[in-house]
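Participant: Fold the following, please.
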Amino acid sequence: MATSIAKWGNGQGIRIPKGVLERLNWKSGQKVELIVDNDELKIRAVQKKRKSIQDLFEEYEEKYQCQEIDWGDPVGKEIW
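Facilitator: Here you go, the predicted structure:
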């Protein structure tokens, strides 16, 4: 599939056809990585970073109740 390089602000860009984006399951605004390998340009999706504790619990609506957990007696050289 051929496409062209076009001026985009102070840089230049390549439009990726909708069919290609759908096949790769890429969305608008998704982060990608550009890799130059010899005379080829490769584009791949940036792997999602692990979610923070805030991200994991952002939709949690119940009230959090802190509780102490008994991990048992120390074993080895732990200091409690």
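
Participant: contacts and neighbour counts: CA atoms only from here.
Facilitator: OK.

Participant: Give the burial count for Val32, as a bare number.
Facilitator: Neighbour count of Val32, defined by other C-alpha atoms under 10 Å: 13.

Participant: how close does it sit to Val46?
Facilitator: According to C-alpha to C-alpha, to the nearest Å, Val32 and Val46 sit 5 Å apart.

Participant: And Glu58, by the same measure?
Facilitator: Taking C-alpha to C-alpha, one finds Glu58 at 23 Å from Val46.

Participant: now do Asn25
Facilitator: On the measure of C-alpha to C-alpha, Asn25 and Val46 end up 13 Å apart.

Participant: and this one, so I can compare the two:
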Amino acid sequence: MMTNVKVQKWGNSQGIRISKEILAELNLLHLDEINFELSVKDGRIELHPVNNLSFLEQLFIGYDSTEKPEMVDWDDEPPTGKEFW
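Facilitator: Model (predicted):
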């Protein structure tokens, strides 16, 4: 897909915009945060996604769903403050 882009100033940086058609092809939405490895090869800018798990997916890395936590019966615990049962 050939497209014409213009380099624009964004704050103290320079940037280009990516068309919504390309974003749709990549399954990206407005305000999605993703990590890219950026390189320049033979006059081309290459972006490669790196570890683009959602925040929730990152929280569950290494989680074993078969491991069950120890159950605590809170009715057997004495009150620790001004609460009453």
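
Participant: Give me the TM-score for this pair.
Facilitator: Overlay of the two chains. TM-score (TM-score structural alignment, normalised by the length of the first structure): 0.56; 60 aligned residues with a C-alpha RMSD of 3.2 Å.

Participant: residue in the second structure matching Gly13 of the first structure?
Facilitator: By TM-score structural alignment, Gly13 of the first structure lines up with Gly15 in the second structure.

Participant: ok, Leu28 of the second structure - how many residues close by?
Facilitator: That count, for Leu28 of the second structure with other C-alpha under 10 Å as the rule, works out to 14.

Participant: what residue of the first structure matches up with Arg44 of the second structure?
Facilitator: Aligned partner of Arg44 of the second structure by TM-score structural alignment: Glu40.

Participant: where do the helices sit along the second structure?
Facilitator: 20-25, 55-59 (DSSP state H).

Participant: Figure out which of those is closest to Gln8 of the second structure.
Facilitator: Across those, Gln8 of the second structure has its closest neighbour in helix 20-25 (17.5 Å, C-alpha to C-alpha).

Participant: residues in contact with the closest one?
Facilitator: Leu29 (C-alpha atoms under 8 Å, 6 or more residues apart in numbering).

Participant: mean shift between that helix and the first structure?
Facilitator: For helix 20-25 of the second structure, the mean distance to aligned residues of the first structure following superposition is 0.7 Å (mean C-alpha distance after the TM-score superposition for the first structure).

Participant: what's the spacing between that helix and its chain's center?
Facilitator: Relative to its chain's centre, helix 20-25 of the second structure lies at 18 Å (C-alpha atoms, centre = their mean, to the nearest Å).
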